[in-house]
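>>> Sharing a sequence plus its predicted fold:
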Amino acid sequence: MSARTGVDEGLWRELAPQTLGRLLRTYGSAQFDVCEDAVQDALLDAHRQWATRPPDDPQAWLTATARRRYVDRVRSDVRRRDREDRVARLDAPLAGKAARGDDALLLLQLCCHPDLPRSAQVALTLRAVAGLTTAQIANAYQLPETTIAQRITRAKRRLADDGSGFPRPEHTGERLGPVLDVLYVMLTEAHHTTSGAPARDADLAAEAIHLARLLRQASPQSTEVAGLLALMLLTEARHPARVGPLDRLVPLDEQDRTRWDRALVDEGLALLDAVVPGASPGPYLLQACIAGVHARATDTASTDWAEIQVLYALLERATGGRNPTISLNRIVAQAMNTGPEAVLASLDALAAAHPRLPRVDAVRAHLLERAGRTAEAASAYRRAIAATVNVAEQRHLRERLRRLGDG
């Protein structure tokens, strides 16, 4: 609980999309911008009032307040020519009861509007449903904040100009691609936060897994949905060993695997065992298979790095070679098989082709350290520290540099 607001951030993240979903069903998806603004107004009211007067039913309070804020906004919107139509709509909201299922999942599907480019669908949904900031979305895609902000603004403007609202998908698989992308970015930000303080966003991780479970129930035949859920479970299982005291990051090769959450590991591996045989694996199932290889090994030495290297090669092919981070991870796996010296040339070529690629210097420093090239490794660590804004990663890299000097 926050002393200032009287409510923790996890509850905010749960309440906001649920409230927005209810307003959209009441007043129509064509009113997305106004509904979103009304929810933000209601959240500000809650921040001011709940610290001293917390409601008995936070969701009901927030929904009622957002509805009032919506009415206020529509009545004061003198710039729009259809003002009278909007006011009339307040007296006759859309008929019908709320659809079954989770409001956040419904809103996620609605925001992945088929008339928008996929990149705009994902950015808009991450902002409206996941509650990620522009900076967080930009960090996930390694793009400038201005680019993401413009992408979201253009998407909203296009939907407002179109006037067709947010059509429901005829079936879950219709918008599965962008929906999976949204959940994957939520997972990434939860475990590699933009600022690194804290190192992990537990509430965002829980919400991503919750939505993935709902999506799995709605799309039981999709191996990609199953793969993403398995990847989430196996990633979340490592958390007890991945983050140490004072939010210190513990790399995989140093983690005490007996501290991994065995229930989540078993659930993730069982899911893979159920869907992998006979499947034509896509990107998310392949990543889950890689996580599964790590989960089945007792330590780094016993890990089947040859299989991981092959899986990363398949993942590169499945994504058309468009994601340099996958290539970077494949180089790391290859180094575990062949030794660090054999891959340094490949790493240099990748860095030359993608000069803004994160973690290149950190990987180079680790490989040089393993190769015994201490002075070069120290220089690479210093460049890696300067290149990251993530506090937890900076702390980890500084510790590696200090240990290198002590050695």
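Looks like it arrived, so ask away. Numbers count the residues shown, from 1 in each chain.

>>> all contacts plus neighbour counts: C-alpha atoms, from now on.
Fine.

>>> Once you drop chain neighbours, what's closest to the residue nearest the centre of the chain?
Against the mean C-alpha coordinate of the chain, by Cα atoms, centre = their mean, the closest residue is residue 186 at 1.6 Å. Leaving aside its chain neighbours, residue 186 sits nearest to residue 208 (6.0 Å; criterion: Cα to Cα, 6 or more residues apart in numbering).

>>> another one to put next to it:
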Amino acid sequence: MNPPLLRELVPAVISVLVRRGADFPSAEDAVQEALIRALEELAVEAEPPAGPAPATDDTLRLYFLCAHPTLPPASAVALTLRAVGGLTTRQIAAAYLVPEATMAQRISRAKRRIAGLPLDQPGDLATVLRVLYLVFNEGYGGDVDLAAEAIRLTRQLAALTDEPEVAGLLALMLLHHARRASRTGPGGRLVPLGEQDRSRWDTGMITEGVAILQAALARDRLGEYQAQAAIAALHADARSASETDWVQIVEWYDELLLRTGSPVVRLNRAVAVGEADGPRAGLAALADVDSGVPRYTAVAAYLHERAGDLEHAAELYAEASRAATSVPERDHLTRAAARVRGLLPP
């Protein structure tokens, strides 16, 4: 059985077991450790009744149930990604920027905490949105089916609530997913945003994302997903990289930073400042970022290259390539180091 099909079926199997009286951790363990047997139980449960019955999709319900009120948000997200999203512990650890062993302990503690508890108190919307966001980002890194599943579930959620942040998240996903075909070249080669063939962007998806975002922003209840979507929309609106409205993008990063205080947002803001006000301004903004943030060295290399400090830029690109977490990223940074070294005088 192929992985995409398993990701589609696992939530339904877990839901069947929970409805039949199993607590969530036991149900999740049964599915993970004895998937074939669980699928056989599902087949029995799913036998057609005497009369017609509407099709059901329990996946979104399980997302809410995993966000149990007794769990801290970080634990609820991790548990949901593992049990319902179909991600491995290693993938979740990478999303959280923590060691795999740490994440395994977090998931185990979360399962023990809700063992035996009735799953009749759905968790909060913010946690569910965070789960969907992380699932999409994992898919955005290479698993297209996982990203599409996150979009499908967020559409469901948007149909059930008028919360602007749900619409903002859906818009953000659509705007990013619209660039999917242009993000890699032959052999899986990474193509940076500024070098992508924009004729390959999905204009229909962009149009839909922008319309959803505009309706959400009109509600005047700005949140972090709407701000991120606004940044993505400005990139999508530019006919070429040189026409990007970096000044507005910096302003949106300022809004986003006020709401999140995220070091990753601060890092991305430094890149935007470098484009809007010049590489020296970008390096000044970068000085406020923790050097331990992922991609810090790669950003420093880019800004130093633009500032004309080629020798230092080459060294930083090489350092960043050694710390890369994926083969396409490592190869891209290695090529950048070689390219910049080729510009140095003999």
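Cool, the structure landed. It should be emphasised that the depicted structure is a prediction, and the values quoted were computed from it without experimental measurement.

>>> circling back to that earlier point, and the residue nearest to residue 186 of the first structure? What does it align with in the second structure?
Aligned by TM-score structural alignment, residue 208 of the first structure pairs with residue 150 of the second structure.

>>> Whichever strand or helix holds its match: which residues count as buried?
In this structure, residue 150 of the second structure sits in helix 144-160 according to DSSP states H and E. By neighbour count, with 16 or more other Cα atoms under 10 Å as the criterion, the buried positions of helix 144-160 of the second structure are 145-151, 153-155, 157-158.

>>> and it, what does it pack onto?
Applying 3 or more Cα pairs under 8 Å, 6 or more residues apart in numbering; DSSP states H and E, one finds that helix 144-160 of the second structure makes contact with helix 59-66, helix 125-140, helix 164-177.

>>> Give the aligned range of the second one in the first structure.
Correspondence between helix 125-140 of the second structure and the first structure is established over residues 176-191, with TM-score structural alignment as the criterion.

>>> quick check, nearest of the buried residues of helix 144-160 of the second structure to residue 32 of the second structure?
residue 146 (17.9 Å; Cα to Cα).

>>> Can you tell me how far the closest residue to residue 303 of the first structure other than its chain neighbours is from residue 257 of the first structure?
Nearest residue to residue 303 of the first structure, sequence neighbours excluded (Cα to Cα, 6+ apart): residue 297, at 5.1 Å. Noted for residue 297 of the first structure: a distance of 9 Å to residue 257 of the first structure, by Cα to Cα, to the nearest Å.

>>> next one: residue 310 of the first structure
Separation of residue 310 of the first structure from residue 257 of the first structure (Cα to Cα): 24 Å.

>>> Could you do residue 200 of the first structure as well?
Counting by Cα to Cα, the gap from residue 200 of the first structure to residue 257 of the first structure is 18 Å.

>>> cool, and residue 11 of the first structure?
Residue 11 of the first structure is 31 Å from residue 257 of the first structure, by Cα to Cα.

>>> the more surrounded of these two?
Ranked by neighbour count (other Cα atoms under 10 Å), residue 11 of the first structure and residue 257 place residue 257 first, with 19 against 13.

>>> and residue 236 of the second structure, what does it touch?
175, 206 (Cα atoms under 8 Å, 6 or more residues apart in numbering).

>>> That one matches what in the first structure?
Match for residue 236 of the second structure (TM-score structural alignment): residue 295.

>>> what does residue 253 of the second structure give?
So, by TM-score structural alignment, residue 253 of the second structure is matched to residue 312.

>>> cool, residue 301 of the second structure as well?
Checking TM-score structural alignment: residue 301 of the second structure goes with residue 365.

>>> name the element its match belongs to?
Under the assignment here (DSSP H and E), residue 365 of the first structure is part of helix 360-370.

>>> What about residue 26 of the second structure, how many residues nearby?
When neighbours are counted by other Cα under 10 Å, residue 26 of the second structure comes out with 17.

>>> Could you measure from it over to residue 20 of the second structure?
The value you get for residue 26 of the second structure to residue 20 of the second structure, if Cα to Cα is used, is 12 Å.

>>> Repeat that for residue 318 of the second structure.
55 Å.

>>> which one of these two has more residues nearby?
Remark: of residue 318 of the second structure and residue 20, residue 318 carries more neighbours, 21 against 11, as counted by other Cα under 10 Å.

>>> which ones are touching the more buried one?
Neighbours of residue 318 of the second structure in contact, by Cα under 8 Å, 6+ apart: 333-334, 337.

>>> In the first structure, what residue corresponds to it?
Aligned partner of residue 318 of the second structure by TM-score structural alignment: residue 382.

>>> Just want the angle from the helix or strand hosting that match to helix 360-370.
Element membership of residue 382 of the first structure, judged by DSSP H and E, is helix 374-387. Put simply, helix 374-387 of the first structure runs at 160 degrees to helix 360-370, going by axes from the mean of the first three to the mean of the last three Cα atoms, to 10 degrees.

>>> Now helix 374-387 of the first structure on the second structure. Mean distance?
Average distance, helix 374-387 of the first structure versus aligned residues of the second structure after superposition (mean Cα distance after the TM-score superposition for the first structure): 0.6 Å.

>>> buried set for the helix or strand just after that helix?
For helix 374-387 of the first structure, the following helix or strand on the C-terminal side (DSSP H and E) is helix 391-406. In terms of neighbour count (16+ other Cα under 10 Å), helix 391-406 of the first structure has its buried residues at 391-398, 400-401.

>>> Let me see the contact set for residue 124 of the second structure.
64, 67, 69.

>>> Same check for these, but in the first structure.
Using both residues aligned by TM-score structural alignment, their matches' Cα atoms under 8 Å, the first structure keeps these contacts from the contacts of residue 124 of the second structure: 64, 67, 69.

>>> From one end of stretch 72-89 of the first structure to the other, what's the distance?
Distance across stretch 72-89 of the first structure, first residue to last, is 13 Å (Cα to Cα).

>>> quick one: furthest residue from the center of the first structure?
residue 84 (40.0 Å).

>>> Okay, and that residue sits in which element?
helix 83-91.

>>> Noted, bye for now.
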